[in-house]
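[1] got a structure for you, letters missing:
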């Protein structure tokens, strides 16, 4: 397993017209970890930025760590390779450094990313993420991806996967929402005890119910003390007291709840962690 660069550029909600330039600027600034997904519908633009910087000689492909994710409508074993090759084509790459199952839930395949029934709830595909994982393992065997992992899995789902009979390739990471208002201590401890790394998404929080993490008085106080911005509080060493104060901010406030999928048998947030 190669080392995952600590900080990555997330490309969710990055507009197709802007993300190519964002990727180029990021590479110039030293970013080497890029987090993509089929669902973001901008992988071809991300690929353009990467291609240009490789062509300019600023970076080599092997210096980059490119991640993408299998979307829920491709959980059927027969569709996994198709999804992966489509992503590689869009990114204009020969392989991915890491490919994740975006959510543990499979949706009905088709043209809609989130197929809904008349009541506005998702239509499941009745697949099992354990079967999906088998097809993910095949991608490693075929050299299309170097590593595989999961995203938004709770501890029970991750345990089921790790205990799967005939497991050939272990998940290297679980990518989860994680920030001071949702510190995920229990899930992180669980992952680390099983030698699964954790990748945090939305580390700077966001907005829900008018709550803005970057406006939090504790974070602003710590930032001022270290002469940093609130966002930079997360990019250098803090004292133990600083860390205790940040951890005390936990409100179990989940921003990515995906409410249209609460009816799904594999919805991950019905349990505490």
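    Done, it's in. This structure is a prediction, so every number in the text was calculated from the model and none was measured.
[2] drop to CA atoms for contacts and neighbour counts, all remaining ones
    Noted.
[3] Which strand or helix spans residue 68?
    strand 65-70 (DSSP states H and E).
[4] Please enumerate residues in contact with that strand?
    Outside strand 65-70, the residues that touch it by CA atoms under 8 Å, 6 or more residues apart in numbering are 4-5, 32-38, 80, 83-84, 87, 96-102.
[5] From residue 85, how far out is residue 145?
    Distance, residue 145 to residue 85, using CA to CA, to the nearest Å: 10 Å.
[6] And here is the other one:
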């Protein structure tokens, strides 16, 4: 993969909370950090990274362009502002956060601006987030096959999005799974609890291992150091075919994030 398979997310974390979370993650060995303009925490993420002492060359930083910055004349200046907050000359990955159909900026315009940001050296890779099959096709057409580094989408045992993930695999576009624990809802699932007990693991580790074994990257977040450390252990957990088959039965189209005006028509 051109992107790390395991990172730390920062959604809904602000102020000292996000500084502590990112600091703990980096201290525990995380090297990929995911943020976004709309999270309002890029400056704090930048502070935590700077204070960590981890060389920039060892880090993989992702941010996402917010909808108000999609226009050709706004995207690059907004990304430069993000870089200032993050205290870096470049990010490793920049995503279009939501397709936001009808917001007044056509997909070819903002994808061309994103490609321009890459050409200018502001970002090493470009990609999309929350795009359905048709919009991903349009994004590929706009910037060229092989240019989309990932489609970051909500995925969990309760929302497996098989049509979209199959399409992305066919196109050679890596999947990044966010909300893999479904706001914690999967932690109470009896099937996942049974699998966790079988392996002497936590339910969070089972859900993350499921995504990893399907070839997805994951970016779970936590305010607790113990949970950040525990999540990392999902990389060592191997689920067998029976486990994966059981988790496949949990699909319920359990989407947690679907903002009106931003989300596409899902496949």
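    Structure's in. What do you need? Fair warning: this is a prediction, and the values are worked out from it, not measured in the lab.
[7] What does the superposition give as a TM-score?
    TM-score of the superposed chains, computed with TM-score structural alignment, normalised by the length of structure 2, equals 0.86; 239 aligned residues with a CA RMSD of 1.6 Å.
[8] where do the strands sit along the stretch 151-273 of structure 1?
    173-177, 197-201, 207-208, 211-212 (DSSP state E, counting those that start in this stretch).
[9] Mean neighbour count and distance to residue 106 of structure 1 added to the ones you listed, as CSV?
    Shown next, in CSV, are those (neighbours: other CA atoms under 10 Å; distance: least, CA to CA, whole Å):
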stretch, mean neighbour count, distance to residue 106 of structure 1
strand 173-177, 22, 17
strand 197-201, 19, 21
strand 207-208, 12, 27
strand 211-212, 13, 31
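[10] Which one of those lies nearest to residue 154 of structure 1?
    For these, the distance to residue 154 of structure 1 is smallest for strand 173-177, at 9.1 Å, taking CA to CA.
[11] Summarise which helices and strands the closest one is packed against.
    Judged by 3 or more CA pairs under 8 Å, 6 or more residues apart in numbering; DSSP states H and E, strand 173-177 of structure 1 is in contact with strand 148-151, strand 197-201.
[12] can you tell me how far the residue of structure 2 positioned farthest from its centre sits from residue 257 of structure 2?
    The centre of structure 2 is farthest from one residue, residue 198, which by CA atoms, centre = their mean lies 28.9 Å away. Using CA to CA, residue 198 of structure 2 is found at 31 Å from residue 257 of structure 2.
[13] Let me see the contact set for the residue most central in space within structure 1.
    Nearest to the mean C-alpha position of structure 1, counting by CA atoms, centre = their mean, stands residue 175 at 4.4 Å. Listed by CA under 8 Å, 6+ apart, the contact set of residue 175 of structure 1 reads 150, 151, 152, 198, 199, 200, 201.
[14] What residue in structure 2 is paired with the third one?
    What that stands for is residue 152 of structure 1. Structural alignment (TM-score structural alignment) places residue 152 of structure 1 against residue 130 in structure 2.
[15] what about that match, neighbour count?
    23 (other CA atoms under 10 Å).
[16] quick one, what contacts the residue nearest to it when sequence neighbours are not counted?
    Excluding its sequence neighbours, the residue lying closest to residue 130 of structure 2 (CA to CA, 6 or more residues apart in numbering) is residue 153, at 5.0 Å. Taking CA under 8 Å, 6+ apart, we find residue 153 of structure 2 in contact with 129, 130, 131, 175, 176, 177, 178.
[17] what does residue 153 of structure 2 align to in structure 1?
    So, by TM-score structural alignment, residue 153 of structure 2 is matched to residue 176.
[18] Same list (the strands of the stretch 151-273 of structure 1) but as a markdown table, adding distance to residue 188 of structure 1.
    Below are the strands of the stretch 151-273 of structure 1 laid out as a markdown table (distance: least, CA to CA, whole Å):
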| stretch | distance to residue 188 of structure 1 |
| --- | --- |
| strand 173-177 | 9 |
| strand 197-201 | 7 |
| strand 207-208 | 23 |
| strand 211-212 | 23 |
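[19] Which parts of structure 2 are helices?
    For structure 2, applying DSSP state H gives helices covering 15-28, 42-52, 72-86, 107-119, 133-143, 162-171, 190-199, 203-213, 225-232, 241-248.
[20] for the ones you listed, which one ends up most surrounded?
    helix 203-213 (a mean of 24; mean count of other CA atoms under 10 Å).
[21] Report the angle between that helix and helix 241-248.
    100 degrees (axes from the mean of the first three to the mean of the last three CA atoms, to 10 degrees).
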